[in-house]
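> here's a sequence, model it:
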Amino acid sequence: MKQFLGHVGHQTLLFFGRVYDATELAIDSMYWMIVAPLRGKGLRWKTSVEQMVIIGVNSIPLISMLSAIVGMILALQGAYVLRPFGAVIYVADLVGVTMTRELAPLVTAVIVTGRSGSAFAAEIGTMKVSEEVDALVTIGLNPIKFLVVPKLLAIIIMQPCLTMISNVVSMAGGMFVGLTLLDLGAVKYINETMTALVLQDIVTGLIKSLVFAVIIALVGCHEGFQVEGGAEGVGVHTTASVVKSIVFIIIADLLVTMFFFFFL
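Predicted coordinates for the structure are as follows:
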């Protein structure tokens, strides 16, 4: 019994310790990204632009392909339900609204988590193991400003852009199905999509993408700073960064959806 209680107590303290570390990382990151530049301490824009290319530009082919496929699947599933009612044209509404409000931000976030969130954890974890992080502190550089802020800034800028690309490509995929399999005209499909969409649908998806971006960056970097024990530790925490990011993204998705549902 004592051993069990000791284990529970140890895990509880470990959990709250990690929550504290994650909170401290988030606060420090926001300070170096927002407050410090106002005091003349600047941002590492060159590194941020390099990260934008890695996170954003290099992700466009994969996100475009998967978004088009998701749009086509959604159109086919919608047609299966709507065809008996003679309402196939509303497939355009289904694809447009569902992708902009929900699936485009989610699909983009999952892809970026797998590509970039894991890379954040692996990069910082490798530096932690090889004592490069300690070397940064020794020469007077803040690891948060040097390592985390460029990644956080880059993903905050690129995630909404990738989400908009996903919106457009997924609706194009849905329209392809509408034209080729459902005998819908292009003009009719586009007009129906424009009628169904309102600005709030797009804004909701973009707000979600910003929330997801912060989660991906902070979780990936936090897991990287937690690495111990050599290459094995890097692998463990890289995997943990992907799993935790996806879990937190889905939870955040629910919370943001509930907020817009009840208050807007």
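> make it CA atoms for all contacts and neighbour counts henceforth
OK.
> so who does the residue positioned nearest the centre of the chain touch?
In the chain, the centroid-proximal residue (C-alpha atoms, centre = their mean) is Ala109; its distance is 3.0 Å. Contact analysis of Ala109 by C-alpha atoms under 8 Å, 6 or more residues apart in numbering lists Gln159, Ser209, Phe212, Ala213, Ile216, Ile249.
> after the helix or strand harbouring the third one, next one along is what?
Spelled out, it's Phe212. Using DSSP states H and E, Phe212 falls within helix 199-225. Scanning forward in sequence from helix 199-225 by DSSP H and E, the next helix or strand is helix 231-263.
> helices of the protein, residue ranges please.
Taking DSSP state H, the helices of the chain run over residues 2-30, 36-38, 45-55, 60-82, 91-98, 104-112, 118-129, 132-138, 143, 149-180, 186-196, 199-225, 231-263.
> contacts for the fourth one next, please.
By that I understand helix 60-82. 88, 90-92, 94-95, 99, 104, 107-108, 111, 162, 165-167, 169-178, 182.
> and if we set it to 7 Å?
With contact meaning C-alpha atoms under 7 Å, 6 or more residues apart in numbering, helix 60-82 is reached by 88, 91, 95, 108, 162, 166, 169-174, 177.
> what's the closest of the residues you listed to Cys221?
Of all those, Cys221 sits closest to Thr108, with 19.0 Å by C-alpha to C-alpha.
> here is the second sequence; please produce its structure so I can put it next to the first one:
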Amino acid sequence: MKKHTLSRLSLKSIRISEEIRHSYNGLFIDLGELVVFTINVIKQLFRPPFEYMELIKQGFILGNKSFGLVSVTGFIMGLVLTMQMNPVLADFGAQSLLPSAISVAMVRELGPVITGLICAGRMSSGIGAEIAAMRVTEQIDAMEVSGTNPLGFVVTTRVMAAMITVPVLVIFADAFSLIGAFLAVNIFEDTSSTLFLDRSFSMLGFRDLMPATIKTVFFGFFIGLIGCYKGYNAGIGTESVGKAANSAVVSASLTIFVIDLVFVLITNLL
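Model prediction:
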């Protein structure tokens, strides 16, 4: 009886180890394919013909879908953050630093990261599902047969549109967060808009703006790239559309955190 139980336990442990090994192998294979896909997309960025009209169309679609959610989120973040920080600063008699603290926190970290996560949920999932549907319905195969380069027309335009759209959305999120912060500050004391803006931008400098702007470009690039990669390599069947959208959101969100960590480390070293 004991021998039988031990043999069953050993078989379970072997199966678990094999599943772990296969998952790790699949992860490394997926990373390798993503690197190759990224290289091909970067090459395609510099190869004519350039699909300007498709780029403008995709930029408008991506920005229009995310603008409302990004604006409302930024406004609420500024409002809530101000109301949370005001009692803390009031204990130290430093309420005058509240606008500058909010602006630095939103511009340097909260604005880019939260907007990037929202765009990962909206853009990356939408791109992944759309391209996966094109793959399932054989539209991409039809493009290749007809002589159209799907990597340039479908993938590159969406990646570039995300690169352009995400930084613009971050700017709007920061602006609406300051509007929310201004309203929250006026709950506690009467402050003019001129004084609030002067205090908000008094502590912002080149060191705050440049890293935040550059990393949003990387956010947009990988949000578009991962969505395109998951959709472009989707399997056969309609269920692969949902899988591509879900995996695109998870992968893009994790990538945003990794990029943010790298930029924070680089900024601190500089």
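> and the TM-score between these chains?
The TM-score (TM-score structural alignment, normalised by the length of structure 1) is 0.92; 258 aligned residues with a C-alpha RMSD of 1.6 Å.
> picking that back up, now, of the contacts of Ala109 of structure 1, which are buried?
Gln159, Ser209, Phe212, Ala213, Ile216, Ile249 (16 or more other C-alpha atoms under 10 Å).
> got JSON lines for those residues, with distance to Gln226 of structure 1 too?
As requested, the buried ones among the contacts of Ala109 of structure 1 are exported to JSON lines (distance: C-alpha to C-alpha, whole Å):
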{"residue": "Gln159", "distance to Gln226 of structure 1": "25"}
{"residue": "Ser209", "distance to Gln226 of structure 1": "26"}
{"residue": "Phe212", "distance to Gln226 of structure 1": "21"}
{"residue": "Ala213", "distance to Gln226 of structure 1": "20"}
{"residue": "Ile216", "distance to Gln226 of structure 1": "16"}
{"residue": "Ile249", "distance to Gln226 of structure 1": "20"}
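> residue in structure 1 paired with Ile223 of structure 2?
Counting by TM-score structural alignment, Ile223 of structure 2 corresponds to Ile216 in structure 1.
> where in structure 1 does stretch 244-251 of structure 2 fall?
Going by TM-score structural alignment: stretch 244-251 of structure 2 matches residues 237-244.
> report the mean deviation for the matching stretch after fitting onto structure 2.
Here the mean offset of stretch 237-244 of structure 1 against structure 2 after fitting is 1.0 Å, by mean C-alpha distance after the TM-score superposition for structure 1.
> now, the most widely separated pair of the contacts of helix 60-82 of structure 1?
Across these (C-alpha to C-alpha), the longest gap, 28.9 Å, separates Val88 and Leu162.
> who's more crowded, the two?
The neighbour count for Val88 of structure 1 versus Leu162, taken as other C-alpha atoms under 10 Å, is higher for Leu162 (25 against 21).
> look up how far Leu62 of structure 2 lies from whichever residue in structure 2 pairs up with that one.
Matched by TM-score structural alignment, Leu162 of structure 1 corresponds to Leu169 in structure 2. According to C-alpha to C-alpha, to the nearest Å, Leu169 of structure 2 stands 10 Å off from Leu62 of structure 2.
> what do you get for Gly227 of structure 2?
From Gly227 of structure 2 across to Leu62 of structure 2, the span is 12 Å (C-alpha to C-alpha).
> what does Asn186 of structure 2 give?
From Asn186 of structure 2 to Leu62 of structure 2 the distance is 34 Å (C-alpha to C-alpha).
> do the same with Ile179 of structure 2
Taken as C-alpha to C-alpha, the span from Ile179 of structure 2 to Leu62 of structure 2 is 24 Å.
> likewise for Ile266 of structure 2?
Counting by C-alpha to C-alpha - Ile266 of structure 2 and Leu62 of structure 2 are separated by 30 Å.
> so for those two, which sits in the more crowded spot?
Leu62 (21 against 11).
> contacting residues for the more buried one?
Neighbours of Leu62 of structure 2 in contact, by C-alpha under 7 Å, 6+ apart: Met123.
> what lines up with it in structure 1?
In structure 1, Leu62 of structure 2 lands on Ile55 (TM-score structural alignment).
> ditto for Asn149 of structure 2
Under TM-score structural alignment, Asn149 of structure 2 pairs with Asn142 in structure 1.
> before we move on, the earlier item: ok, the match of Leu62 of structure 2 to Val187 of structure 1 distance?
35 Å.
> and for Arg101 of structure 1?
23 Å.
> so the two - more neighbours on which side?
Arg101 (22 against 9).
> now do the contacts for that one.
Arg101 of structure 1 neighbours (C-alpha under 7 Å, 6+ apart): Asp201, Ile202, Thr204, Gly205.
> now which residue in structure 2 aligns to it?
In structure 2, Arg101 of structure 1 lands on Arg108 (TM-score structural alignment).
> ok, now Leu82 of structure 1?
Per TM-score structural alignment, Leu82 of structure 1 is aligned with Leu89.
> list the contacts for the match of Asn149 of structure 2?
Here Asn142 of structure 1 is in contact with Leu136 (C-alpha under 7 Å, 6+ apart).
> same question, Cys228 of structure 2
Ile127, Gly128, Ile131, Val155.
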